[in-house]
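[1] Predicted structure and sequence below. I'll ask about it afterward.
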Amino acid sequence: MKRPALVITLQALATFSILGTFLPLLHSQEWYIRVFDYPRLQLFGLAVISFILYLWLAPRNRKRDKFLLATLTIAIVYQAVNISPYTFLAPKEVKDAEANTAENTWLSLLVSNVYMDNKEHEKLMQLVREKEPDILLLLESDLVWQQAMTPVTEQYPYRVEIPLKNTYGMHLYSKLPLRQQEVSYLLDKDIPSIKTFVKLRNGTWVELHVVHPKPPVPTEDATSEKRDAEIVMIARDIADSKYPVVVAGDFNDVAWSRTTELFQEVSGLLDPRLGRGFYNTFNANYPILRWPLDHVFHSTHFKIESMERLPDIESDHFPIFIRLSFAPENEYEQEEPEADAQTQEEASEIIEEGKQEAAEDKREGESE
C-alpha cells in the first residue's frame, strides 16, 4: 500500500474509533447509535493501534493531525477508564465468600441462551450434569428444547416453562422450592419475563427475576426504548423488595452501558464481574467481537463462591455459571449502588418513553 493510501486508511480507522467511542454519549435510542455501546474493548484496541501506527507512519505537524491524535488520546483514556472496572486492577464489587461456608447458604445458577435453532442439546445437558446447578435457566428456548432437555430437567421438580417460537421463550428449572411464579409481558405481548421466589436450603426466600428484552437492531427494534424501559421497570420493582434479590438473563445490553448502570443504581444490585473479568458471553462464533450480554446481578446479601463462562454449546452465546453464598450478616461490607433524584428522574423518563413506544407499536399492529 502506498504511503498516502496508508495514511488515509489510518485516518479513517482513527476517526471510526473516535466516533464509536463518543456516539453513545448522545441522548439517542436509535439502534445505529446504541450499537456502539457494545464493542468498547474492541474500540479501545482499535484506538490504541491507530494511535501507535499514526505516530509511526503518518505526518504529525499539521493541525488536523494534531487534533486527530489529541482526540484519539481522549478516546483511549475514556475507554480505558470504562474498561478498567472489569479487570483485576479494580476492586471486586462482590466479595469472595469465606472458606468453608455452609452449603445450605449456596445458590447456584446456570444461565444459557441456547439459540433456538441449535440442535446440539447434548452439549448443554452435559454441562448441566457436570455443574448440577440449583437453578437452570434457558433462554430462546422452544418446545423442541423443552422436550430435548427432559433427561436432565426431570430432576428439577419446580419449573416455569414458556416455550415460544419467536426466540424469546424461557424455561426456569429449580431444585429448590418456588412460590408465586409470575409471568409478565411488560411492554410487548410476545416478550415474557419471570418473577418468582426461591427457597434456599436454610429456609430463606430469595426474589428471582428472569429477563430477555429485545435488542436494538433493525430486525428486532429500531430503537432501544422498550429494552431500556423494561430493564429499568424491573429495577424499580426490585428497589421496593424486602427480600434478597437475584436477577438473571440476557439483557441484550452490555454491563457498561448507561442503561445497565442505571439498572444497578435504581435496583441497588451488585455486579459480580467488577474486579473479576468481562465474562464475554456473546458472540461465541466470533472471538474478536465478544461482549457481556448475559448477566447475573444480586443484592448485597450474597457473596460469590465461583463464577465462570462455560464451554461452547454451538449457540451464539456461551453459558454462564455462578454460585452465590447467602451471607446477610456481612452485607454492609459491600457498597450498594444508589440512585439520586436526578437518576430517578432519568429512570422515569426512560420508562415513559418505552411505554409510549409500546403503545405506538400496538396501534400500528392493530391498524395492519
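    Thanks, I have it. Numbering: from 1, shown residues only.
[2] hey, let's count contacts and neighbours off CA atoms from now on
    OK.
[3] Which stretches in the chain count as strands?
    With DSSP state E as the definition, the chain shows strands at residue ranges 106-113, 135-139, 158-162, 170-174, 178-184, 193-199, 205-211, 245-250, 294-298, 302-309, 320-326.
[4] Could you list the residues in contact with stretch 7-17?
    In this structure, residues lying in contact with stretch 7-17 by CA atoms under 8 Å, 6 or more residues apart in numbering are 43-44, 46-47, 50-51, 53-54, 57-58, 68, 72, 75.
[5] rerun at 10 Å
    Identification of contacts with stretch 7-17 by CA atoms under 10 Å, 6 or more residues apart in numbering yields 1, 3-6, 18-21, 36, 40, 42-51, 53-54, 57-59, 65, 68-69, 71-72, 75-76.
[6] The structure to be compared is supplied as follows:
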Amino acid sequence: MTILAAGLAAVTLAVLAARLWWPFDLLTHFRLQYLAAALALLLLAMAAGARPAAVLLVVVLAVHGWAVRDLWLPRGDPPLAADALPLTVFAANVLAENPRPEAVVAAVRDKRPDIVVLVDARGARWREPLARLGALYPQAAPDTWAAAAGPVVILSRFSIRHERLAPRTADRPPYLLTTMTIAGRAVTVVGVHPTSPEPFDGRDSHARNRQLDRLGRHLARIDGPAIVAGDFNTSLWSPHARALLRAAGLRPAAAGFGWHATWPLRPALARVPLDHVLVRGPIAVTDFRSGPPVGSDHLPVAADLRLEKAPADRT
C-alpha cells in the first residue's frame, strides 16, 4: 500500500514539474484518473490502518482535486443583456481515415450548430461529405475547403469577412483564423490543430508548445470577442495550455459542465480532454457536451453560447 501511494505521489510531483521536462507534461492530462486512483487507495489504506500511506494519499487527493475543480464549479461568465444572441459551436477531429464520414454529416445535421470546426477532413473520402455539409452553410473557409485540402475547415451561418490559413511548421501553429460578423460584432473564430506529441520523442512536444505560445501571442494582438476550437493535442491542465489561456484571455467553455474527455475512444478509462472550445469577451456558455462517436478516435464537442449584441445591432 505504501509503495502504491508513494508511486502516485511521485507521479503527482512530476505533474507539478511539467514545465521542466516534456515527459512530465504528458502526465498532466490524467488528473481525474489520478484523483480516482488516490481515492480508491485511500479507502484501502484506511481499511488496512496504513496511516502514513493514507496521509500521503490525502495530499495527492488535494492536489488533483484542486486542479480539476473548474470542471464542476460555477462559471464566471460576464453578465449579458437578455437579448444576447444564442449560437452553437461544434468541433471535431474527424480523422482522415475515418471509415464512417457519414456519421460526421449526421452529427452536424442533428446538432444544427451555427459554426462547425472540422479538423483532419483530408483526402478524397471527405470531398462528398464536405459538399453535403457545405450545402447547409452559406459560408465556408478556407477557399480550398471543397477539395478537402486543408488541416482545418470552418463552416458558418455567419458572414466570413476575412480568413487566414497557416500551415503547420515546428514553430508556427497550424490554424485557420477567420473574422465573422455576428450580432453586429467582428468575432474572431479560429480552428486549430497543433502537433501531436509522441510518447517517446520530445521534438513534437516542443513543437506543439511553441505553436501554442505563438498562437497565444497572435490572439493577444487581436481585439474583440474570440472563439477558438479544435483538437489542441493537450488538456488544459498542461502549463503550456494554461499559458495560452492567459496570453489570449481565453476561457474554457467546458468549465462548470463536468468531465468531457475526448481521446482516445478506447479504452474509455484512459480518455482525456484534448478537444476544446475556448471563448473570450462578452460571451457566456449555457451548455457544453461531448459525443456521440463519429467514426474517429476523437469524440466531437459542442458548446452553446450567448454573444452580447453590438449596441447598434439591438432592436
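    Thanks, I have the structure now. Being a predicted model, the structure only gives us computed values, none of them experimental.
[7] TM-score of the superposed pair?
    The TM-score (TM-score structural alignment, normalised by the length of the second structure) is 0.86; 306 aligned residues with a CA RMSD of 2.7 Å.
[8] and residue 81 of the first structure, which of the strands of the first structure is closest to it?
    strand 294-298 (21.2 Å; CA to CA).
[9] Just the buried ones from the contacts of stretch 7-17 of the first structure?
    Of all the contacts of stretch 7-17 of the first structure considered here, the ones buried according to neighbour count by 16 or more other CA atoms under 10 Å are 18-21, 36, 40, 42-48, 50-51, 54, 58, 65, 68-69, 72, 75-76.
[10] Please verify my assumption that residue 131 of the first structure contacts residue 309.
    No - distance between residue 131 of the first structure and residue 309: 12.0 Å, which falls outside the contact criterion (CA atoms under 10 Å).
[11] shared neighbours, the two?
    Residues touching both residue 131 of the first structure and residue 309 comprise 110, 321-322, with contact defined as CA under 10 Å, 6+ apart.
[12] Which one of those is nearest to residue 206 of the first structure?
    Sorting those by distance to residue 206 of the first structure puts residue 322 at the head of the list, at 15.6 Å, by CA to CA.
[13] Now do that closest one against residue 187 of the first structure, distance only.
    29 Å (CA to CA, to the nearest Å).
[14] out of these two, which sits in the busier spot?
    Residue environment comparison for residue 322 of the first structure versus residue 187 gives the larger neighbour count to residue 187, 23 against 19, counting by other CA atoms under 10 Å.
[15] May I have the residues that are in contact with that one?
    213, 226-227, 229-230, 233, 351, 354-359, 361-362.
[16] Next: residue 105 of the first structure.
    Taking CA under 10 Å, 6+ apart as the definition of contact, the neighbours of residue 105 of the first structure are 200-204, 302, 324-327.
[17] From these, list the buried ones, please.
    Listed as buried from these are 200, 302, 324-327; burial here means 16+ other CA under 10 Å.
[18] which of these lies closest to residue 90 of the first structure?
    residue 302 (19.6 Å).
[19] Spatially, which residue comes closest to that closest one, not counting chain neighbours?
    Computed as CA to CA, 6 or more residues apart in numbering, the closest residue to residue 302 of the first structure that is not its neighbour in sequence is residue 326, at 4.5 Å.
[20] what about the aligned residue in the second structure for that neighbour, distance to residue 280 of the second structure?
    Per TM-score structural alignment, the equivalent position to residue 326 of the first structure in the second structure is residue 307. With distances defined as CA to CA, the gap from residue 307 of the second structure to residue 280 of the second structure amounts to 10 Å.
[21] Overlap in contacts, these two.
    By CA under 10 Å, 6+ apart, residue 307 of the second structure and residue 280 have these common neighbours: 187, 225.
[22] what sits against the nearest residue to residue 322 of the first structure once chain neighbours are set aside?
    Excluding its sequence neighbours, the residue lying closest to residue 322 of the first structure (CA to CA, 6+ apart) is residue 307, at 4.3 Å. Shown here is residue 307 of the first structure, whose contacts under the criterion CA under 10 Å, 6+ apart are 108-110, 272-273, 276, 279, 320-324.
[23] mind giving me CSV with these and columns for distance to residue 121 of the first structure?
    Output for the contacts of residue 307 of the first structure, formatted as CSV (distance: CA to CA, whole Å):
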residue, distance to residue 121 of the first structure
108, 21
109, 18
110, 15
272, 28
273, 28
276, 30
279, 23
320, 16
321, 17
322, 21
323, 23
324, 26
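[24] Buried members of these into PyMOL, please.
    Selecting just the buried residues from these in PyMOL takes one command, with 16+ other CA under 10 Å as the test:
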select buried, resi 108+109+110+272+273+276+279+320+321+322+323+324
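[25] ok, the contacts of residue 307 of the first structure vs residue 153 of the first structure, which is closest?
    Closest to residue 153 of the first structure, out of all of the contacts of residue 307 of the first structure and judged by CA to CA, is residue 110, at 12.5 Å.
[26] hang on, that closest one packs against residue 310?
    Yes - here residue 110 of the first structure reaches residue 310: they are 9.2 Å apart, a contact under CA under 10 Å.
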